[in-house]
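>>> build me a model:
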Amino acid sequence: MVSWSDLCSDALGHIIGFLSLPDLQSFSAVCRNWRWVAKQNNCSPAEQLPWLMMKEDASTKKRKFYSLTEKRHYYIDIPELHNQCWIGSSFGWLFIVDGKFIPRLFNPFTRECYKLPLLPKFEEDMLQERLVKAVLSHDPSKKSDFTVLFLYRINLTKMAVWRPGENRWRCIPCMDHVADAIFFRGNFYLACSSDLFLISDVGSNPTMKLVMPLLLSGIEYLVDFMGELLLVERHLTNLGEWPHHFHVVTKRFAVHKLNLEEKTSSECKDFGDYAIFLGTSCPLVVNSQLFPGCKRNSIYFTDLGIKLYPEVYGCDDIGVYDFPRDAIEPYYPSEIFHPFAEPPIWLTPNINKL
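Model (predicted):
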């Protein structure tokens, strides 16, 4: 009789293609042979729904994650994230910075890490406020020739790029207000003030070129939606009275499809079976049919941290926007308080290696 541990690697690799992250971890713990198969790059796990990464547990110092699919928390010990600031994620990689202004790209599930050149120094107590966004051109797990675009603020918004093998950041002149950045169809694009720009010649002499005008009226996100570029506007409202109870939360979203060739935009109200995940991380688009409980034609969002009284409200602007009903619903228990200093972010488990 053949033992389960003796199943051929091809069969085991096929099984892995249907497993979520928790199931894959259990799979790899069965025996040495199964773990070896799970570690092979040619055995790709199933597409993963983004997890919500939250603050450390005060008693255990373990990082807390929330699985939308299972509606449960996971606590994972990740020492590399202790005393680190982060500004979101891209392809499942976190962009983290320590108190010495040393930035890193870090995959919390595989512990892979890229040490990046030093950042310009500014007030340490304002580190979180100065970091704006980091965007990857490609997944470093799959392509070694990738580019990091980093946005930060020192008086005005500044922009820099880095590629593996370089020992410093290359700065790019940009506009005062950069709403968002994205890598789309082989180029970086920026939503700046009232225009969309393309960054050309990233590898040698990065420069900005005007693509088309934009009409911006909220918090903006650039989203790669199945090969089409969307501009998503997040409209806010204040639930309190100025200046004593300034409590800003999301009211609704508006979505525009950008036609780069014709330099036009049109309103979009239907994502079909897809859902978009927005926050400080790079936007994510998933097929809701692959994940039980994931709402179709919706936008899942996390807090922006726009509050004058964070000790009172914390990061409570968390929900899912239902487009057909123009309504916002909770997806996470509202009674759980999120510290303002560590706003929850979306992180897609990147587990090409274990």
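>>> make it CA atoms for all contacts and neighbour counts henceforth
OK.
>>> element containing Ala191?
For Ala191, the host element (DSSP states H and E) is strand 187-192.
>>> go on, Leu215?
With DSSP H and E as the criterion, Leu215 is inside neither a helix nor a strand.
>>> my read: it touches Ser194, true?
Yes. Assessed by Cα atoms under 8 Å, Leu215 is found in contact with Ser194 at 5.9 Å.
>>> of the two, who's got more company?
Higher neighbour count among Leu215 and Ser194: Ser194, with 15 against 11, using other Cα atoms under 10 Å.
>>> could you work out the end-to-end span of stretch 252-268 for me?
End-to-end distance of stretch 252-268 (Cα to Cα, to the nearest Å): 14 Å.
>>> does Val30 belong to a helix, a strand or coil?
coil (DSSP: H, G, I helix; E, B strand; the rest coil).
>>> spatially nearest residue to it (excluding sequence neighbours)?
Excluding the flanking residues, the one nearest Val30 by Cα to Cα, 6 or more residues apart in numbering is Ser5, at 7.9 Å.
>>> what's the answer for Ile199, then?
Here the residue nearest Ile199, using Cα to Cα, 6+ apart, is Met208, at 4.6 Å.
>>> show me what contacts the residue nearest to Leu118 when sequence neighbours are not counted?
Counting by Cα to Cα, 6+ apart, Ile102 is the residue found nearest to Leu118 once chain neighbours are left out, at 5.1 Å. The contact partners of Ile102, by Cα atoms under 8 Å, 6 or more residues apart in numbering, come to Lys115, Leu116, Pro117, Leu118, Leu119.
>>> let's see it at 7 Å
Listed by Cα atoms under 7 Å, 6 or more residues apart in numbering, the contact set of Ile102 reads Pro117, Leu118, Leu119.
>>> can you tell me the centre-most residue of the protein?
Of all residues in the chain, the one closest to the mean position by Cα atoms, centre = their mean is Ser281, 2.4 Å from it.
>>> what about the residue nearest to Val30, which SS state?
helix.
>>> any idea how far it is from Pro45?
19 Å.
>>> looking at this, Ile328 is in a strand?
Yes. Counting by three-state DSSP, Ile328 is part of a strand.
>>> so what's the residue count around it?
The tally of other residues near Ile328 (other Cα under 10 Å) stands at 19.
>>> residue contacts, it?
Gly319, Val320, Tyr321, Asp322.
>>> just among these, which is most surrounded?
Tyr321 (24 neighbours).
>>> run this one through as well so I can compare:
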Amino acid sequence: MYMISPCFVMCSRDILELICKKLTIPDVAAFSSVCKNWHSATIDKAWIWVPETPWIVDNDPPKLEYRLYNWTHERHFEMIKGVMHNNTLINGSCKGWLIVRSDDQMCIWNLFSKAGYLLPPQHTNEYLRLPPFVFTASTCPHLNPITVVGVSHNQTLVWCSIGDKKWKDYRNCDEDDGPKYANVAFLNDQLYAIRVEGNTIDIFGVDGTQPYLIPLRTVQRATAPTEIPSQYFDLYLVESKGHMLAVTRYCHEDSVRTIPISGTTIGFQILKVEEDMLVNVESLEDQALFVGGLSCESLPSNHCPGHHENHIYFIGEHEDEDHYEWGHFKVDDKSMVKKMLEEPKQNFAPTPIWLLPRYKFNCNC
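The predicted model follows:
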């Protein structure tokens, strides 16, 4: 067995931190497991910068570990599931955080920093008894502590802050039937929620001292679409370069097999939220989007080795029902390349998701 010299084990913290700054996230994880002294140098990981290329996380509930694929290093890794071990399911990712749920518990967890917080039990809101659960989270200083907002299976909004005992409904009690939503995202301290038809976004304020979300304004599509590739689609919201984008992934109708809709990808459409309308986006400029499962992330392409600007990278259902597809879509000319993931599906597990290797949020408000 290879032994580490005691002089290295007892290095001062400032030297260890200098070493950490040169390591990738997988190496930092290995570094922190050597001894208590080295682990202490990695506790405050917010200063670590590494290529942010999202990892692919295999979403297989029965396993005790998450299987991850790192695109930059072209390697597979396994990580212990952490705060909840048995039969857990990932419901989505948001800027490095996962929503993980079992039969009776939910938590928000950072796979890399190992920080995790239990959320109110599902039974405290009747609409959370069944998946799916689309979610977003914010640690904006104006929303202290962490605020989590989700879309429940009946397409209504629920929300909570860390430490709450139960989930809150977004509506006033006298509203019997409100809008139905498909996805949500924070842009600093405001919540954006896109309605299921994909042409309207409602914007809310969030105040942890209040029982309801605060409606601020509604924006709608400026012009009707000239062509709709399919009546079946997934909807995503993502913050990109200080703007909120609405992303539609169209699915081949013959391949749609699950709810929410997830089928073979045939194209994308992107809208941007302006002050009072939704407008078409023909270019992502230097950004790349990563779409998979119920979530979407936007990153500068120069932070993602091996990936190109103005592209959408996606994971979805393959026409072969035993496998998943992955590919990329070029926004300006709408060209698309798709391949089949080599490893077959396991036990009807949900679609793998993208996970960003981040340790904290950035907020510009």
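>>> got a TM-score for the pair?
Once superposed, chain against chain, the TM-score is 0.79 (TM-score structural alignment, normalised by the length of the first structure); 331 aligned residues with a Cα RMSD of 3.5 Å.
>>> which stretches in the stretch 251-354 of the first structure count as helices?
310-313 (DSSP state H, counting those that start in this stretch).
>>> what about the strands in it?
Secondary structure of the stretch 251-354 of the first structure (DSSP state E, counting those that start in this stretch): strands located at 264-267, 274-278, 284-287, 298-301, 319-322, 327-329, 345-347.
>>> I'd like these as CSV, with distance to Pro164 of the first structure appended.
CSV is the format used below for these (distance: least, Cα to Cα, whole Å):
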stretch, distance to Pro164 of the first structure
strand 264-267, 36
strand 274-278, 28
strand 284-287, 25
strand 298-301, 32
strand 319-322, 37
strand 327-329, 42
strand 345-347, 23
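>>> which of those is buried the deepest?
strand 345-347 (a mean of 27; mean count of other Cα atoms under 10 Å).
>>> elements contacting that strand?
Counting contacts by 3 or more Cα pairs under 7 Å, 6 or more residues apart in numbering; DSSP states H and E, strand 345-347 of the first structure packs against strand 51-56.
>>> ok, average deviation of the strand it packs on from the second structure?
Following the fit onto the second structure, the mean deviation recorded for strand 51-56 of the first structure is 1.8 Å by mean Cα distance after the TM-score superposition for the first structure.
>>> immediately after that strand, which helix or strand?
Following strand 51-56 of the first structure in sequence order, the next helix or strand is strand 63-67 (DSSP H and E).
>>> show me what the helix or strand just after that following strand is in contact with.
Scanning forward in sequence from strand 63-67 of the first structure by DSSP H and E, the next helix or strand is strand 72-76. Identification of contacts with strand 72-76 of the first structure by Cα under 7 Å, 6+ apart yields Lys62, Arg63, Lys64, Phe65, Tyr66, Ser67.
>>> corresponding residues in the second structure for strand 72-76 of the first structure?
Aligned by TM-score structural alignment, strand 72-76 of the first structure falls on residues 75-79 of the second structure.
>>> that stretch vs the first structure, mean deviation?
Mean deviation for stretch 75-79 of the second structure: 1.8 Å (mean Cα distance after the TM-score superposition for the first structure).
>>> quick one: the strands in the stretch 101-250 of the second structure?
Going by DSSP E, counting those that start in this stretch, the stretch 101-250 of the second structure shows strands at 106-110, 116-119, 134-138, 147-151, 157-161, 168-169, 181-187, 190-195, 200-205, 214-221, 233-240, 243-251.
>>> helices or strands up against the shortest one?
If contacts are counted by 3+ Cα pairs under 7 Å, 6+ apart, strand 168-169 of the second structure sits against strand 157-161.
>>> still on that earlier bit, mind listing what's buried in the strand holding Ala191 of the first structure?
Phe188, Tyr189, Leu190, Ala191, Cys192 (16 or more other Cα atoms under 10 Å).
>>> now do the spatially closest residue to the last one that is not a sequence neighbour: how many residues are near it, please.
What it means is Cys192 of the first structure. Spatial nearest neighbour of Cys192 of the first structure, excluding adjacent residues (Cα to Cα, 6+ apart): Val178 at 4.4 Å. Applying other Cα under 10 Å, we find 23 residues neighbouring Val178 of the first structure.
>>> same question for Asp14 of the second structure.
Counted with other Cα under 10 Å, Asp14 of the second structure comes out at 10.
>>> is it true that it lies in a helix?
Yes. Assessed by three-state DSSP, Asp14 of the second structure belongs to a helix.
>>> the aligned partner of Pro305 of the second structure in the first structure: how many residues sit nearby?
Under the alignment by TM-score structural alignment, Pro305 of the second structure pairs with Pro292 in the first structure. Using other Cα under 10 Å, Pro292 of the first structure has 10 neighbouring residues.
>>> mind checking how far Pro292 of the first structure is from Thr302 of the first structure?
20 Å.
>>> might one say that the residue nearest to the centre of the first structure is in contact with Gly88?
Yes. Contact criterion Cα atoms under 7 Å: Ser281 of the first structure and Gly88 qualify, at 4.0 Å.
>>> and for these two, which residues touch both?
Joint contacts of Ser281 of the first structure and Gly88 (Cα under 7 Å, 6+ apart) are Ile345.
>>> hang on, Ile199 of the first structure packs against Lys209?
Yes. With contact defined as Cα under 7 Å, Ile199 of the first structure reaches Lys209; the gap is 6.3 Å.
>>> if you count surrounding residues, which of these two has more?
With neighbours defined as other Cα under 10 Å, Ile199 of the first structure and Lys209 compare such that Ile199 has more, 19 against 13.
>>> can you tell me which residue in the second structure aligns to that one?
Using TM-score structural alignment, the equivalent of Ile199 of the first structure in the second structure is Phe204.
>>> again, but for Asn187 of the first structure
Match for Asn187 of the first structure (TM-score structural alignment): Gln190.
>>> with Leu191 of the second structure as the reference, measure out to the closest residue in space to its match that isn't next to it in sequence.
Nearest non-adjacent residue to Gln190 of the second structure, counting by Cα to Cα, 6+ apart: Gly205, 5.2 Å away. Distance, Gly205 of the second structure to Leu191 of the second structure, using Cα to Cα: 6 Å.
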